[in-house]
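1. sequence first, then the predicted structure, then my questions.
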Amino acid sequence: MRSLNSLRNISYGVGGQLLSNILSFVNRTVFIYTIGISYLGITGLFSNIFSLLSLAELGVGSAISYSLYKPLAEHDIPKIQALMNLYAKSYRLIALIIAVAGLVTCPFIEYIIKDCPDIPYLKVYYLLMLSSTVVSYLFTYKRTIFICDQKAYRDTRNKYFFLILQTILQSVSLLLLGSFTVYLLIATLATFAANLAISYQADKAYPYIREKAATKIDQETKQTIVKNVIAMMMHKISGIIVYSSDNIILSAFLGLEAVGLYSNYYLIMNIITVFLNQIFTAITASVAELYVTGNVEQKREVYHTIYFINFWIVLFCSLSFYFLLNPFVTLWLGEKFLLDNLTVAVLCFYYYNQNMRHTVGTFKNTAGLYWNDRFKPIFESVINIVSSIVLLKFFGIAGVFMGTIVSLMTTSFWVEPFIVYKHVLKMKFRFFLLDYLKYYFFSAVIFGVVFVLNSFVPSGGVIPFIIRCFICLIVPNAMMLIMFRKSKRFKRAVSFLSPVLSKLGPLGRKIKKLGE
């Protein structure tokens, strides 16, 4: 049942994301050619500012979500009601705090943009994006009950319906009106409508959450939530500083054009990142149930199976990005929108190491191990900002992301797996390092082969791009099959993905046969 729910959640997430991504490319193209790259830089910069303001959330959602897994599994309705009531009050307060903080920040917008362009109504645009952020906290807490109850597909279906509708309306409005104001208003209204819809669906599926809690949250649960909120506060601060500071540093030191150039690459890479997030969000509730009911051997087996799948996907994506990003951007927007090769290489290296953390992160979060590495985020944030600013002076845009890599590899890379291996898997940390180095070795070998093959392909043009696509699609996956087809992890991965492979026809049957 766990696998079935996980795969259903993944299917809805990947399907919705695929359609949304196609429309996002259309939307981005229309945006650039109707409004311009400066406005693209504004959206990237303001989004990161609001991510910083969302520090007000302080990990309340994650802490309460963790507390929901057990009562949902045990059908403890009074406790679910109490937790959902607390969630509602918390998010209303958070929305208010973000609104006030956003208004206070508004007068200082021009000071964080180097050579601020003469864009009319800049503060109006800021306020419109602020309203969209504030609205995103209204009713959204109810989507959590679907996610924790292994029914994330219902939330995903709702989210992508409104996201796709928003993207279509925004593209049409740009073509007909060319108005950035209307573009932002559509985003706010779509966010509000999506939250209202999921709230209605949650009330219908779990009618008892509309009722006032008959009992209060017990002292033990309160202490757990408070402890996790304190720990998550530190993680939240670090996460937002690390992931939101890049655009702010680029804007402050290099200007909005640098933000705009990077945002195109971020859009492409984030598409796959969101795919990965969909997969790991979809399996989180199932892993949480395993954590409650499974033994150590089962946890280890599931962990290594998911980690192997994680590695395969991340390796394939990272290689493809390295060889295809610049050729794709050239065909899409033209050479003037390209980043240099060093920056692309750094982005791909960061992407690989960052997304290899998904499996460890999923097991850490479902085990509620927020407190154990509460000091890690402080060091990560400081290292990220200092190293990014220093390296920017020497390497430009690439230096900003080199700094992010430095902060990742000196903190999260080893701290998180150390905790998971100790408290969940009951294994020595050296086994993680051996696994990671082994995967690094295989990645390097496969990268070398793909690099040599791509060196024979001429640059520029549609046909060479298509040839590169085939090389990146076929060679890494074929080499992975050759290297791992006899391993236990491959066989377990095939078994885990069996329902999906069954729908792939002859190809799926061949892969399943290899895993037998």
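-> Perfect, thanks for sending it. In this text the structure is predicted, and so the values were computed from the model without any measurement.
2. can we go C-alpha only for contacts and neighbour counts from here?
-> OK.
3. the helix or strand where residue 195 lies packs against which elements?
-> Using DSSP states H and E, residue 195 maps to helix 180-205. Applying 3 or more Cα pairs under 8 Å, 6 or more residues apart in numbering; DSSP states H and E, one finds that helix 180-205 contacts helix 122-135, helix 143-148, helix 152-176.
4. just give the closest residue to residue 132, not the sequence neighbours.
-> residue 188 (4.3 Å; Cα to Cα, 6 or more residues apart in numbering).
5. what residues are up against that neighbour?
-> Residues near residue 188 by Cα atoms under 8 Å, 6 or more residues apart in numbering: 128-129, 131-133, 135.
6. this is the comparison structure:
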Amino acid sequence: MSTRIINARRNIISGFANKLLSILMPFIIRTVVIKKLGMDYLGLDNLFVSILQVLNLSELGLSSAIVYCMYAPIAENNVKVVNAYYGFIKKAYQIIGVLVLFLGVLIIPILPHLIRGNVPSDINLYILFFVYLFNAVISYFLFAYKNVMLSASQRVDIYNNIMSISRLAMYALQIIVLFSFSNYYVYIIMVPLSTIINNIITSKYVDNHFKEYRPCGKLSSEEIESLKHQIIGLFIGKLCVVTRNSFDSIIVSAYFGLVVTAVYNNYYYIMNAVVAIMAIISASIIPGIGNSIATETVEKNYHDFMKFNFIFCWVTGCCTIFLACLYQPFMKMWVGRSNMFSLSSAILFAIYFFVLMIGNIRAAYTEAAGLWWENKGRAIFESVANLILNVVLGKVWGVNGVIVATILTTVIINFIMSSKIIYKYYFKNIKINEYFMISLFWVIATGISMIICLYINKIVELDGILELVKCSIICLCVSNTIFWVIFHKTKLYLKSKKWIVKAFER
């Protein structure tokens, strides 16, 4: 078995374990914070994390572009070029660290204006924000650049394993602190300590196993120009993804306060956990998209695209219905009725999930085709429009307005405009009508299934786990039955079914 396959298998296993840990442990931590301290503290955490995600935008695309550029020289054992890229990212990270620190200090005076109402009486807003800012900045100066060596050498499993162990230790200590002292300062100081330990361990590993590589030398002007183009393309492509929830949380905090921000992010957390699971599914059905685009015809790739999209939309539709029906009973069990939004908000979050995920396969093909640059205008437009609509609709319709704003920008700008871009630059001679039509059918099928499931679940209401089990069975049966009735005679259904059967036979 080749080294590449072994590394890929290691990366998948470690990545899955790390993903599982990043879903389950924060859920436990959020629960303990709510029970021991209260929703205000959770709201503060959500707000500060969102602010720092916006400040950290300057890093987006840099590490990915560097890793991409290092693949070939590492494979060719060109130590001089690898060292030059290594030195470039070290210097770049130091500049970014200074920039993030500077922007963070500038934001400090306006922090009170980003929070509606009061903060917890035992919290100094500025000291707490400095701890979060320190955690965001310290990595840039403390060996974070060495992570690219693991990625470029296809040993992401090492980074994932170190991250998983350090996070697990951090979460365990945080839980002990919360139960022993109920002190938020002691609880949050564990985060930068974990970051420091994680970076030191990673640095030691890289130094011991990649001794021939050192951050030194300079890139040629051609290499810098090529790198610059890739960084800008990747940065813009990821811009709207990062800012989407960050802007939402900041606006919710400014308009409605910390408690509502915490509730909002509890709903978002559940939705995002399903998104993370869906990412694992999508990764399993589209492993060869990049290779296929490079080696197969556009027509062949289009048929694969429509097939994978159909399968993914089926799963997305089912998950959307599960979210719409299970949100409220789950939230009631988890945080109590007093810390819940209305059913309308839960349904809007389910719709948010649907419009976010229905274009996932198209996004994968867009990235594999390298259309970051062609998407730059769309990404910037979406981020700006989302912020403006958040401010306007949040003022008019409250929290639901913020969710509706994100749904509108995701549908109109992300889904429609991004789809037109890939059909313009890759699927050039194929009409987009078929893709839009099948997407519309999925909207109708999912909408009908959701209404029926919500109605049936309302007839008989149980308590606790029994309600979740009842809702799950109804959603599973009704959604798949309706989807089958609508699609079972279509060519896409038959092709997708044939592909799935073959995949399981291998």
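-> Nice, I can see it. These numbers come from a predicted model, not from an experiment.
7. need the TM-score between these chains.
-> Remark: TM-score between the superposed chains equals 0.86 [TM-score structural alignment, normalised by the length of the second structure]; 497 aligned residues with a Cα RMSD of 3.3 Å.
8. before we move on, the earlier item: now the next helix or strand along the chain from the helix holding residue 195 of the first structure: how far from the chain's centre is it?
-> The helix or strand immediately downstream of helix 180-205 of the first structure is helix 219-254, counting by DSSP H and E. Centroid displacement of helix 219-254 of the first structure relative to its chain, using Cα atoms, centre = their mean, to the nearest Å, is 15 Å.
9. that older thread, next, the buried residues of the helix holding residue 195 of the first structure.
-> For helix 180-205 of the first structure, the neighbour count (16 or more other Cα atoms under 10 Å) marks 180-188, 190-195, 197-199, 201-202 as buried.
10. so what's the residue count around the residue mapped onto residue 52 of the second structure from the first structure?
-> Here residue 52 of the second structure is matched to residue 50 in the first structure, going by TM-score structural alignment. Using other Cα atoms under 10 Å, residue 50 of the first structure has 22 neighbouring residues.
11. dump the residue contacts of residue 50 of the first structure.
-> Here residue 50 of the first structure is in contact with 102, 130, 133 (criterion: Cα under 8 Å, 6+ apart).
12. what residue, apart from its backbone neighbours, is nearest the second one spatially?
-> Setting aside the residues directly before and after it, residue 130 of the first structure is nearest to residue 102 in space (Cα to Cα, 6+ apart), at 6.6 Å.
13. translate that neighbour into the numbering of the second structure.
-> In the second structure, residue 102 of the first structure lands on residue 104 (TM-score structural alignment).
14. so what's that match up against?
-> 52, 55, 133.
15. which of those residues are retained in the first structure?
-> Contacts conserved in the first structure for those, counting by both residues aligned by TM-score structural alignment, their matches' Cα atoms under 8 Å: 52, 55, 133.
16. and those residues as JSON lines, adding distance to residue 93 of the second structure?
-> Converted to JSON lines, these look like this (distance: Cα to Cα, whole Å):
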{"residue": "52", "distance to residue 93 of the second structure": "16"}
{"residue": "55", "distance to residue 93 of the second structure": "14"}
{"residue": "133", "distance to residue 93 of the second structure": "15"}
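17. closest one to residue 446 of the second structure out of those residues, please.
-> residue 52 (35.8 Å; Cα to Cα).
18. matching residues in the second structure for stretch 393-404 of the first structure?
-> Using TM-score structural alignment, stretch 393-404 of the first structure pairs with 395-406 in the second structure.
19. now that stretch: how far from the chain's centre is it?
-> Using Cα atoms, centre = their mean, the mean C-alpha position of stretch 395-406 of the second structure is found 21 Å from that of the whole chain.
20. got a list of contacts for it?
-> Taking Cα under 8 Å, 6+ apart as the rule, stretch 395-406 of the second structure contacts 244, 248, 251-252, 255, 344-345, 348-349, 352, 386, 389-391, 393-394.
21. switch to 6 Å and redo it
-> 345, 386, 389-390, 393-394 (Cα atoms under 6 Å, 6 or more residues apart in numbering).
22. stretch 3-17 of the first structure now?
-> 152-153, 156, 160, 275, 278-279, 282-283.
23. and residue 227 of the first structure, what pairs with it in the second structure?
-> Checking TM-score structural alignment: residue 227 of the first structure goes with residue 229.
24. how much space between the match of residue 52 of the second structure and residue 411 of the first structure?
-> Remark: distance between residue 50 of the first structure and residue 411 of the first structure (Cα to Cα, to the nearest Å) = 25 Å.
25. then residue 278 of the first structure?
-> For residue 278 of the first structure, the distance to residue 411 of the first structure - Cα to Cα - is 25 Å.
26. ok, these two, which is more surrounded?
-> residue 278 (23 against 18).
27. list the contacts of that one.
-> Residue 278 of the first structure neighbours (Cα under 6 Å, 6+ apart): residue 13.
28. that one sits in which helix or strand?
-> Counting by DSSP H and E, residue 278 of the first structure is found in helix 256-293.
29. chain center to that helix, what's the gap?
-> Worked out by Cα atoms, centre = their mean, helix 256-293 of the first structure lies 2 Å from the chain centre.
30. what about that helix, how far off from the second structure?
-> Aligned to the second structure and superposed, helix 256-293 of the first structure gives a mean residue distance of 3.5 Å (mean Cα distance after the TM-score superposition for the first structure).
31. next secondary structure element downstream of that helix?
-> Immediately after helix 256-293 of the first structure, counting by DSSP H and E, sits helix 296-332.
32. that following helix - contacts with which helices or strands?
-> When contacts are defined as 3 or more Cα pairs under 6 Å, 6 or more residues apart in numbering; DSSP states H and E, helix 296-332 of the first structure packs onto helix 341-355.
33. what do we get in the first structure for residue 324 of the second structure?
-> That one, residue 324 of the second structure, aligns with residue 322 by TM-score structural alignment.
34. how close does that match get to residue 22 of the first structure?
-> 21 Å.
35. so between these two, which is more surrounded?
-> Neighbour comparison, residue 322 of the first structure and residue 22: the larger count goes to residue 322, with 20 against 12 (by other Cα under 10 Å).
36. now find how far off-centre stretch 102-119 of the second structure is within its chain.
-> That offset, for stretch 102-119 of the second structure, works out to 25 Å (Cα atoms, centre = their mean).
37. between the two ends of that stretch, how far is it?
-> Across stretch 102-119 of the second structure, first to last residue, Cα to Cα, it's 24 Å.
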